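Participant: Everything below, folded, please.
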Amino acid sequence: MLHLGKAGVTLDDNPRFLLWLNYVDMYSGLRYRSFSDDQVLQLLQKSNSDEQLVALLQSLRKVPSRKASAEQMQIYLFEESAASRELLNAAWLQSRETPENVYKMLHLERARLNVGKLEENSKFLQWFKYTEMYWPPAERDVRTFNFLVEKYGKTNFHLAPLLQSLKQTSNLDNLGDNLQNFLFMTWLDKNFTPKFVQSQLALPWGTTIFKLPKNDVLYRALEEYTIYYTARRGKEDVQKIVNGLFANDMPDEALAAAMKLLH
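Facilitator: I've put the predicted structure just below:
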């Protein structure tokens, strides 16, 4: 069994490790034999801490022929051990991995944006935390938003539930609030009314947004935009009416009141 030793271990500290991986490749190449990256990680986990594994895998990524396997094992470790996630973020930050590289390593291009709770999508949650660590405080919100826009487009309505989920996540609520404001500003600049936003959020199944539970991210996103729209397009008395209708569980009436601003 390979013991990696100290927490700051690198391949230089364990030259036998690459020899062992070469043996794994040879074994897997035999007929009816296989030894996957997941199995390699499980074997290493038996005798080494998450901290040791994170350090080793980050070092292994520097070997071109092993980079893909190392990144796959990082993902397996991320998924299997919640304690490893902060360690991975710290290791990536030390190596100055860009948020785009981390986004790709976590395979977020395959992730579903429409999640009820961001806690259920640990990869996206950890990526948002990484952007806060990587970019300077004065730039991080706008740079994170611009990155998401580049990936999904300014009018991609799937961003709305993602950002609403972020806004409802402890420790990241300020980031979520700022990103949501950026999104709402782009919608307002395009003259998107609450009614139009409602129709887009309802796709592709024609969901009746205000029939969902009040804490549903689609419900909350539409409510937030209706209030935002009214505050910037209406008078103070209209804003009070809209806020009051939402407070009294009359969301359809609130949206109708906001739409009267067009007349």
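
Participant: use CA for all of it now, contacts and neighbours both
Facilitator: Will do.

Participant: ok, now which ones touch Ala68?
Facilitator: Under the criterion of CA atoms under 8 Å, 6 or more residues apart in numbering, the contact partners of Ala68 comprise Arg61.

Participant: Let's compare: structure for the following, please.
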Amino acid sequence: MLDGIAYKLFLKWEVNPADIFQRLRSVRASGKLDDNKGFIQWLQYVNKYRAKRGGESWFADYKLVELLRKSKSDAELVTLFQSLRRYPAVKNLADEMQAYMILSSKSSRKIVNREWLKSGESPAQVFNILRLNKQTLSNNPLFIQWLRYTKLYRSKSGGEAFSDVDIFNFLSAETMIRSNRFGTLAESLKGFPDLKPLAKTLLAQLYQRWLKDGFSPLYIANYGMEPAVSKLKNTDPRFAYLKAYTEYYVRHHEKNDLLDIVKKVTTGKELETAIAVASKP
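Facilitator: Below is the predicted model:
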């Protein structure tokens, strides 16, 4: 372990964590790191070093993992990072390492998922481990992997736990349900074959919620939509869910004379007109 004076001096001089790690013989020689006080202290130093230098890019996650990979397998590292979560002082760093391992390779992703399932981590807990509650979910690879974990968790738990509807209810608390962000998010999932059934369920639940809350297609279209509907291309996810919701809305209100019109919409301008007509009382 580092004594207090050395610790403060290293931090003052902004000594690279990798250089300090090489000095800690007791840490490098130990076969077990999760209860090694010197290793915990070193991780705390990494946190403070990053904060002092201005962010996580200083001694980035990949550098930390690659340093540890010199003496530990990915399976051992995943188990290590999971066990480190019980130490409040380095829990954030342990979570960052797990997120890094999820994206680093297919093999390490399988190991992380297996460790989470073994530890009984629920999808809600994994959502927080990956810090998805603090990130934009659209075009986020961690979010895609989280959705896939929910399927693994459900399968292990007997097929009923955290259903697609549960995913909708969980995400609706994290995302403004009345805004077009959720629609865009759900529609974009259709681009992943294994998540396409989930995307359909999320959109169906979304349309039901909007209808129940009395939101017309025009209300949804006007709620922070940029660019305007008339400018949307028919390949845009927003075009797809707005057209689908307009059709759903028309069916529910039995405006059968408008149904064919909505179905034939192919441009943003046509969609804008169809939405305006369909939303009239």
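
Participant: Where does the counterpart of Ile111 of the second structure in the first structure fall, secondary structure wise?
Facilitator: For Ile111 of the second structure, the aligned residue in the first structure is Leu87 (criterion: TM-score structural alignment). Assessed by DSSP states H and E, Leu87 of the first structure sits inside helix 83-94.

Participant: Ok, Met101 of the second structure next?
Facilitator: In the assignment (DSSP H and E), Met101 of the second structure maps to helix 91-104.

Participant: with the first structure superposed, average distance for that helix?
Facilitator: Between helix 91-104 of the second structure and the corresponding residues of the first structure, superposition yields a mean separation of 2.6 Å, by mean CA distance after the TM-score superposition for the first structure.

Participant: still on that earlier bit, which residues in the second structure does the helix or strand just after the helix holding Leu87 of the first structure match up with?
Facilitator: Following the chain from helix 83-94 of the first structure toward its C-terminal end, the next helix or strand by DSSP H and E is helix 99-105. Under TM-score structural alignment, the match for helix 99-105 of the first structure in the second structure covers residues 123-129.

Participant: Pull the residues that contact that stretch.
Facilitator: Asp95, Glu96, Gln98, Ala99, Asn133, Trp146, Tyr149, Thr150, Tyr153, Phe162.

Participant: Using CSV, lay out those residues together with neighbour count and distance to Phe239 of the second structure.
Facilitator: Output for the contacts of stretch 123-129 of the second structure, formatted as CSV (neighbours: other CA atoms under 10 Å; distance: CA to CA, whole Å):
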residue, neighbour count, distance to Phe239 of the second structure
Asp95, 20, 37
Glu96, 18, 36
Gln98, 25, 36
Ala99, 20, 33
Asn133, 13, 27
Trp146, 19, 26
Tyr149, 22, 29
Thr150, 21, 28
Tyr153, 24, 33
Phe162, 20, 29
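
Participant: Pull out the buried positions in the helix holding Leu87 of the first structure.
Facilitator: By neighbour count, with 16 or more other CA atoms under 10 Å as the criterion, the buried positions of helix 83-94 of the first structure are Ser84, Arg85, Leu87, Leu88, Asn89, Ala90, Ala91, Trp92, Leu93.

Participant: Switch those residues over to CSV; also include distance to Pro15 of the first structure.
Facilitator: Supplementary listing: the buried residues of helix 83-94 of the first structure in CSV, determined by distance: CA to CA, whole Å:
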residue, distance to Pro15 of the first structure
Ser84, 24
Arg85, 26
Leu87, 23
Leu88, 23
Asn89, 26
Ala90, 24
Ala91, 21
Trp92, 23
Leu93, 25
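
Participant: With respect to Leu218 of the first structure, which of these is nearest?
Facilitator: Nearest to Leu218 of the first structure among the buried residues of helix 83-94 of the first structure is Arg85, at 28.2 Å by CA to CA.

Participant: That closest one and Phe78 touch, don't they?
Facilitator: Yes: assessed by CA atoms under 8 Å, Arg85 of the first structure is found in contact with Phe78 at 5.6 Å.

Participant: Start from the N-terminal end of the first structure and give the helices.
Facilitator: The residue ranges that make up the helices of the first structure, judged by DSSP state H, are 15-29, 37-45, 50-60, 67-80, 83-94, 99-105, 122-134, 140-152, 159-167, 173-189, 194-201, 217-233, 236-247, 251-259.

Participant: Lys211 of the first structure is nearest to which of those helices?
Facilitator: Counting by CA to CA, and looking across all of the helices of the first structure, nearest comes helix 217-233 at 8.2 Å.

Participant: And that closest one against the second structure, how far off on average?
Facilitator: Mean deviation of helix 217-233 of the first structure from its aligned counterpart in the second structure after superposition (mean CA distance after the TM-score superposition for the first structure): 1.5 Å.

Participant: Now do that helix: distance to the chain's middle.
Facilitator: Here the centre of mass of C-alpha atoms in helix 217-233 of the first structure, compared against the chain's by CA atoms, centre = their mean, to the nearest Å, lies 22 Å away.

Participant: which residues in the second structure does it align to?
Facilitator: Using TM-score structural alignment, helix 217-233 of the first structure corresponds to residues 237-253 of the second structure.
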